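Trainee: quick check, what structure comes out for this input:
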Amino acid sequence: MSKAVIYFVKLPIVGFNKTRLQGFLPKEDIHHLSKYLLSKTFKELQLLDAEVLVFVTPSDRKDEISEHLNVEKDKIFAQKECDHLGERMRVAMKEVFNMGYEKVALVGCDLVDITKELLEDVFRQLESYDVVFAPTADGGYGIAASRKFRPEMFAIDEYSHDQVFFQSKSVVEKAGLACGETKLIHDLDTREDVAKYLANDPSASFLNQGEYNANFLIDNGKKILRIALGSQMHLDNQIEYEFLALRGLASSGVVPKVYLCQAKTEILGKGFLIEEYLPGRPLNYEKDLKIAAELLAKVHNVDCEQIPSLIVANHPFQVMYEEFLEMFNHYQNWPHKDLVVEAKISSLMASLANYDRDQELENPCVINTELNSHNFIINPEGKSYIIDWEKPLIGEKEQDLAHFLAPTTTLWRTDVALDRNQIDQFIETYNIKSNNPIKLEKLKQYLHFTCLRGITWCSMAYVQYLESSKVKNNDQTFETISKFISVPFLEQIENYIKMLGEIV
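Mentor: Sure thing, here's the model as predicted:
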């Protein structure tokens, strides 16, 4: 056989592959992506009329590649241990040409669109050209092929920049060699690469990222690609759950339109949805309470029977209480906990015993459950909206309203704690627009519970951040978490709970 393909691979090891995706994707998803691309390309290579030789790094673990690819042991080789990518490729090409092959193509393992037809085009071009490259969209190349050993192909000083292909081609041509190229191909090295591939939109650009999702602008800024990175609700179908909620709430007129949902993807395992991009600003608690009250009333007025996919909180207070216990348990079992902080949170938890936690759900409606100022898109002279529907439930409107009004929410991103007059005005506006007026005693109970929800969540998140089990995207978030479990803040919440009777 006169043709050979060098499959130039990184062994799939958690934390070793695709380091530029770290901080965007959880390590398990990066590992899934690496294995998927590795296998997908190998299947295409096996369709060729060419010998496939697998060159592996790290070299001392090269035989482990057989756990991922069905490749014979005598077809597995070690990459040279060297930091310079060009030198590693040069040595591999020389080794294979020394085996007697007449045409050799070196193929990377992080490419998403390698096909048998593309490789056949590469070898066909070698009939006319000395060297052939397959350029990638990021300025590099994913395939390098030649019909003789040509060290000039790898004679540039540095790799991993957007001029690799052009510099390599220039060096080859200056050496007097004829250089061909294929159509543009794509690798998945960055978060933008992933978004562009999923949306089939080369203009996709990063917008923002939270703990459980990442958002990208697509379709010239008209739409958002929303990728699920995890689930607060521990759901396997998180993004589909969110999609169905938004579709069911469309009649409210105050949530984003949704266009497409793919519950699972081969490259990530997890899925994505595409929704409307809504311009505007976050809610201002001192200016926009009336707008917020009207928006929430419109959502709560939607017939929840139209969204049978949503989880129903039949005993909402007991569900919340069990969630508090689970979250606080992370802090209680942490060996570095502050005993004073633990005692104060325990005391606040004990104060919930004053309520009946077995109450059944009354007047069910769709609730967001995560209402902070950035869940609102405000346009004072136009339409305003509620966004970020990661954790909707069939519950009680008072739970949603309490989460919106509680100091553990308003103080998360601002320095505003709503006073009695502001809360009274909010309730008055809401009741005018709502099909069901607020039950004040129930709102009071939910306000108490919501404070504990925020504090126990922060106690858990504090441990997770310090133990590095969370992706640290935002230092400001960690500062706020630390503040919320500080003794002064816990004392502030103690005083707020004592004053709840007066506030409501």
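Trainee: all contacts plus neighbour counts: C-alpha atoms, from now on.
Mentor: Fine.
Trainee: so what's the residue count around the residue lying closest to Lys183 once chain neighbours are set aside?
Mentor: Distances taken as CA to CA, 6 or more residues apart in numbering put Ala134 closest to Lys183, at 6.7 Å, once the chain neighbours are dropped. Ala134 has 24 neighbouring residues, counting by other CA atoms under 10 Å.
Trainee: which SS class is Ala134?
Mentor: At Ala134 the chain is in strand, as set by DSSP: H, G, I helix; E, B strand; the rest coil.
Trainee: was I right to think it contacts Asp187?
Mentor: No. If you go by CA atoms under 8 Å, Ala134 and Asp187 don't touch, sitting 11.3 Å apart.
Trainee: hey, what's in contact with both of those two?
Mentor: Gly142 (CA atoms under 8 Å, 6 or more residues apart in numbering).
Trainee: just to revisit the earlier point, the residue nearest to Lys183 and Phe166, how far apart?
Mentor: 11 Å (CA to CA, to the nearest Å).
Trainee: this one next, for a side-by-side:
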Amino acid sequence: MPLLPKSKNLLLIFTRNPELGKVKTRLAKTTGDKAALDIYKFLLEHTKQVTQNLSCDKAVYYSVKVRENDIWDASVYQKHLQDGNDLGIRMHNAFQQAFSTGYEKVVIIGSDLPDLTSEHINKAFEKLNSNDVVIGPAEDGGYYLLGMKKLHANIFQHKDWGTSTVRKDTLNDLQNESVHLLETLNDVDVFDDIKNNPVFNQFLN
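Mentor: Model prediction:
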């Protein structure tokens, strides 16, 4: 049974199903598949800890298959399957679904951010009171968070997803909108992203 909306704010969490050899493949080239999977599971758990007590509604979007009995409590998180052939289409469809359900502010995050806190997400919703769009810049030139009050479909089109041009191209699309930038964080994609962070040492021995 779908969860009824409790809030006008919805947090979308995009995840990959944690399967050996299928997650953090660029990281796995250095660490091996087992360590890459363990690191991703650690990041999923961190994302859950950061989000589970937020006052907004929450929805997990799975990459491959919706799992019922996993770390995401179905009484807290709506559960959906990502829909689309590339990341832009999948995000567009998730935002579109959220707004068509009646949500007024929608924020999306990934699930690979060791430095993400509840405050980042709360601030994003707060800044949407006075801005059209909120973006959390990632150090690699993309973004780790995107929030809006209506669907800006153009920002999900014609992007080289996973490259350093994504945020710049997105901001170009939003020249006529007011955009608030949160602090820059680093998401985990390759070994350089974790090598100097002691929290990951347990996975690298």
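Trainee: could you tell me where stretch 130-141 of structure 1 falls in structure 2?
Mentor: Alignment of stretch 130-141 of structure 1 against structure 2: residues 132-143, by TM-score structural alignment.
Trainee: give the buried residues for the matching stretch.
Mentor: Applying a neighbour-count criterion of 16 or more other CA atoms under 10 Å, one finds 132-138, 140-143 buried in stretch 132-143 of structure 2.
Trainee: and the lengthiest helix in structure 2, which stretch of structure 1?
Mentor: Ordering each helix of structure 2 by length in residues (DSSP state H) puts helix 33-51 first. The alignment of helix 33-51 of structure 2 onto structure 1 (TM-score structural alignment) spans residues 27-45.
Trainee: got it, and stretch 103-118 of structure 2?
Mentor: The aligned range for stretch 103-118 of structure 2 is 101-116, by TM-score structural alignment.
Trainee: what sits up against that stretch?
Mentor: Counting by CA under 8 Å, 6+ apart, 1-10, 34, 37-38, 41, 44-45, 47-48, 89, 93, 96-97, 122-123, 126, 142-148, 185-189 sit against stretch 101-116 of structure 1.
Trainee: strands - which of those residues land there?
Mentor: Applying DSSP state E to the contacts of stretch 101-116 of structure 1, the entries found in strands are 3-10, 142-146.
Trainee: by neighbours, which of the residues you listed wins?
Mentor: Ranking those using other CA under 10 Å puts Ala145 first, with 31 neighbours.
Trainee: that residue contacts Val132, doesn't it?
Mentor: Yes. When contacts are counted by CA under 8 Å, Ala145 of structure 1 is listed as touching Val132 (5.1 Å).
Trainee: common neighbours of these two, please.
Mentor: Shared contacts of Ala145 of structure 1 and Val132, counting by CA under 8 Å, 6+ apart, come down to 122, 126.
Trainee: hmm, back to that, can you get me the start-to-end distance on the match of stretch 130-141 of structure 1?
Mentor: OK, stretch 132-143 of structure 2 end separation, CA to CA: 16 Å.
Trainee: do stretch 114-122 of structure 2 as well
Mentor: End to end - CA to CA - stretch 114-122 of structure 2 spans 17 Å.
Trainee: circling back: looking at the buried residues of stretch 132-143 of structure 2, which two lie furthest apart in space?
Mentor: Asp132 and Asp140 (23.7 Å; CA to CA).
Trainee: Lys10 of structure 1 matches what in structure 2?
Mentor: Checking with TM-score structural alignment, Lys10 of structure 1 has Arg16 as its match.
Trainee: list the contacts of its match.
Mentor: 23, 62-64.
Trainee: just the buried members of these?
Mentor: Buried among those (16+ other CA under 10 Å): 23, 62-63.
Trainee: show me those that map onto helices.
Mentor: Checked against DSSP H, these include nothing in helices.
Trainee: just those now: which is nearest Thr163 of structure 2?
Mentor: For the buried ones among the contacts of Arg16 of structure 2, the nearest to Thr163 of structure 2 is Val23 (17.5 Å; CA to CA).
Trainee: so the closest one makes contact with Leu37?
Mentor: Yes. Using CA under 8 Å, Val23 of structure 2 is in contact with Leu37, at 6.3 Å.
Trainee: surely Thr173 of structure 2 is in contact with Ile155?
Mentor: For residue 173 of structure 2 the amino acid is Asp, not Thr. Yes. Proximity of Asp173 of structure 2 to Ile155 meets the contact threshold set by CA under 8 Å, at 6.0 Å.
Trainee: common neighbours of Val23 and Leu37 of structure 2, please.
Mentor: With CA under 8 Å, 6+ apart, Val23 of structure 2 and Leu37 have no common neighbours.
Trainee: onto which residues of structure 2 does the host helix or strand of Tyr331 of structure 1 map?
Mentor: Secondary structure from DSSP states H and E places Tyr331 of structure 1 in helix 316-332. Aligned by TM-score structural alignment, helix 316-332 of structure 1 corresponds to no residues of structure 2.
Trainee: helices or strands next to that helix in the packing?
Mentor: Helices and strands touching helix 316-332 of structure 1, by 3 or more CA pairs under 8 Å, 6 or more residues apart in numbering; DSSP states H and E, are helix 440-466.
Trainee: buried ones in the helix it packs on?
Mentor: So for helix 440-466 of structure 1, counting by 16+ other CA under 10 Å, buried means 442-464.
Trainee: now do the contacts for Glu323 of structure 1.
Mentor: Contacts of Glu323 of structure 1 (CA under 8 Å, 6+ apart): Arg453.
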